[in-house]
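Undergrad: The sequence isn't on hand, but the structure is:
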């Protein structure tokens, strides 16, 4: 199991991969990928063993944030970084949404918002019936919570007492063009999840120690699913991207690429000094 400081360095490296991928391809949902990368890094590094047939499953319901998954799979040497410039290109293995046929380590083909969590629900039901010791992690966007299918799945998971299901909300509070809660207000989200009979944990989704504690806490919950409300920042780690709606989906200019990489190199130096 990797500790918080190790994971912070890996997550920072993964941010570089995300920037590299979107810059080389000229397109990509960069903001949401940067908001979830700390969470995905912790889960993939500490909870997933791809060598096991019956293993932990990870469903990225907000499939457009897939550069974060590709970055971590590159860290795991499952995909080669030389493929990054082909991201979202015709016939590329790195499609703009997760696609299981090209990369078997991707656990669900997602893209239509609201459907990924239902897939995770199905996986958790099967694992529960088969007596598997492994969990299913489903990571969804806050804007995705405005889909009716999400609430049907949330009710079903609680009804079946799926304590092997961990639902993570990437609560970056920005949809594709407007603040999430101005489109449809989710608040009070914590109270709503508790009313649905979820074990609720609320964290800073960029604080690795809090992430690890939340994942550990979820392992000990019985007779109900867990929801982790992860308060995040869209575009986290890049000075000119944070909380700017434009970076929901956009390519980078040469100048923007250089600034982004400088930001991340400075962050790496800070992390290394603290190790």
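TA: Yes, it's here. Since we're looking at a predicted model, the values are computed, not measured.
Undergrad: For the rest of this, base every contact and every neighbour count on C-alpha atoms.
TA: Will do.
Undergrad: mind checking how far the helix or strand harbouring residue 167 is from the chain centre?
TA: Residue 167 is part of strand 165-171 when elements are defined by DSSP states H and E. Relative to its chain's centre, strand 165-171 lies at 9 Å (Cα atoms, centre = their mean, to the nearest Å).
Undergrad: Past that strand, which element shows up next along the chain?
TA: Strand 165-171 is succeeded, C-terminally, by helix 180-183 (DSSP H and E).
Undergrad: in that next one, what's buried?
TA: Of all the residues in helix 180-183, those buried under the rule 16 or more other Cα atoms under 10 Å are residue 180.
Undergrad: Could you point out the helix or strand that follows the host helix or strand of residue 74?
TA: Here residue 74, judged by DSSP H and E, is contained in helix 67-75. Per DSSP H and E, the first helix or strand lying C-terminal to helix 67-75 is helix 115-130.
Undergrad: Identify the residues contacting that next one?
TA: 58-62, 108-110, 133-140, 149-150, 153, 157, 160, 162, 164-165, 167 (Cα atoms under 8 Å, 6 or more residues apart in numbering).
Undergrad: That helix vs strand 165-171, what angle?
TA: 160 degrees (axes from the mean of the first three to the mean of the last three Cα atoms, to 10 degrees).
Undergrad: The next helix or strand after helix 115-130: how far from the chain's middle?
TA: Next in sequence after helix 115-130, counting helices and strands by DSSP H and E, comes strand 136-141. Computed by Cα atoms, centre = their mean, the chain-centroid distance of strand 136-141 equals 7 Å.
Undergrad: dropping in the other structure now:
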């Protein structure tokens, strides 16, 4: 665990290299959102969250993380590997026959670090609330973290969970939303406008924070602030303003890279923009 900004940025650069190589290797997957959420997951797993790479599904005495927008599995797998959950060489098997690294995370593959099968959008917040309630009942002071896409907020189950958590004072929960304004069919504004997310979450009774999701300094500060606000009767949500495809210039800001793999030339171009810092798998 570290608060060294340069070290965290170094890890993030390697994770981004892993993402584009993994998706290229099987010519399938979701690079855009994975690249955009890299900084948040690196900040979470290498600085903010108390977790154990000797994975135990019960998670007693440690913070838990639930990835709700499971299609960004490339970033999740890379971060887990670099955090010591499994050998990073296994990243080369992403989306291939017989792999534990399915396109969407699954529990029956028994991959360390994966607590729920995700990819059917809208479900992760409900699961996390249940886990957070269990921790409170068990007198476990640890926290529960989640990550969601902004397009995922178009799912009704999110808002059922959003009502339930404040009503039951689930104040050991820190949810995050990747607000990149893009989804598979276009911009969220054009597909189904989300309106004022800060006002919406506030109206539902949540403690709302906003930050630049591709700025490591801001992320560490915001996560520290979020943790300081736990235990005060309200669940917390962080609106992460990110850019889809962040770190690879031709992928940035476009929904077209939501679920498209780079070809050989595009891979070389992307890798030329991302420093190899921890060694490629």
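TA: Happy to help now that I have it. Everything numeric here is computed off the predicted structure, so don't read it as measured data.
Undergrad: circling back: where does the helix holding residue 74 of structure 1 end up in structure 2?
TA: Taken onto structure 2 by TM-score structural alignment, helix 67-75 of structure 1 occupies residues 74-82 there.
Undergrad: about what we covered before: residue range for the strand holding residue 167 of structure 1 in structure 2?
TA: Taking TM-score structural alignment, strand 165-171 of structure 1 hits residues 173-179 over in structure 2.
Undergrad: if we can go back for a sec, mean offset of the match of helix 67-75 of structure 1 relative to structure 1 (after superposition)
TA: Mean deviation of stretch 74-82 of structure 2 relative to structure 1 after superposition (mean Cα distance after the TM-score superposition for structure 1): 0.8 Å.
Undergrad: Residues contacting that stretch, please?
TA: Looking at what lies outside stretch 74-82 of structure 2 - Cα under 8 Å, 6+ apart - the contacts are 15-16, 18-19, 22-23, 29-31, 34-35, 37-38, 41-42, 45, 67, 86-88, 91, 94, 101, 113.
Undergrad: Which ones among those residues lie within helices?
TA: Among the contacts of stretch 74-82 of structure 2, the residues falling in helices (DSSP state H) are 15-16, 18-19, 22-23, 31, 34-35, 37-38, 41-42.
Undergrad: quick one: which two of the residues you listed are the most distant?
TA: Greatest spatial distance among these (Cα to Cα): 23 and 42, at 19.1 Å.
Undergrad: contacting residues for the residue nearest the centre of structure 1?
TA: Taking Cα atoms, centre = their mean, the centroid of structure 1 lies closest to residue 36, which sits 4.1 Å from it. By Cα under 8 Å, 6+ apart, residue 36 of structure 1 lies in contact with 65, 68, 170, 205, 232.
Undergrad: Looking at structure 2, which of the residues you listed hold up?
TA: Retained in structure 2 by both residues aligned by TM-score structural alignment, their matches' Cα atoms under 8 Å are the following of the contacts of residue 36 of structure 1: 68, 170, 205, 232.
Undergrad: coming back round to it: let me know the closest of the contacts of residue 36 of structure 1 to residue 265 of structure 1.
TA: residue 68 (18.2 Å).
Undergrad: That closest one - how many residues pack around it?
TA: By other Cα atoms under 10 Å, the residues close to residue 68 of structure 1 number 31.
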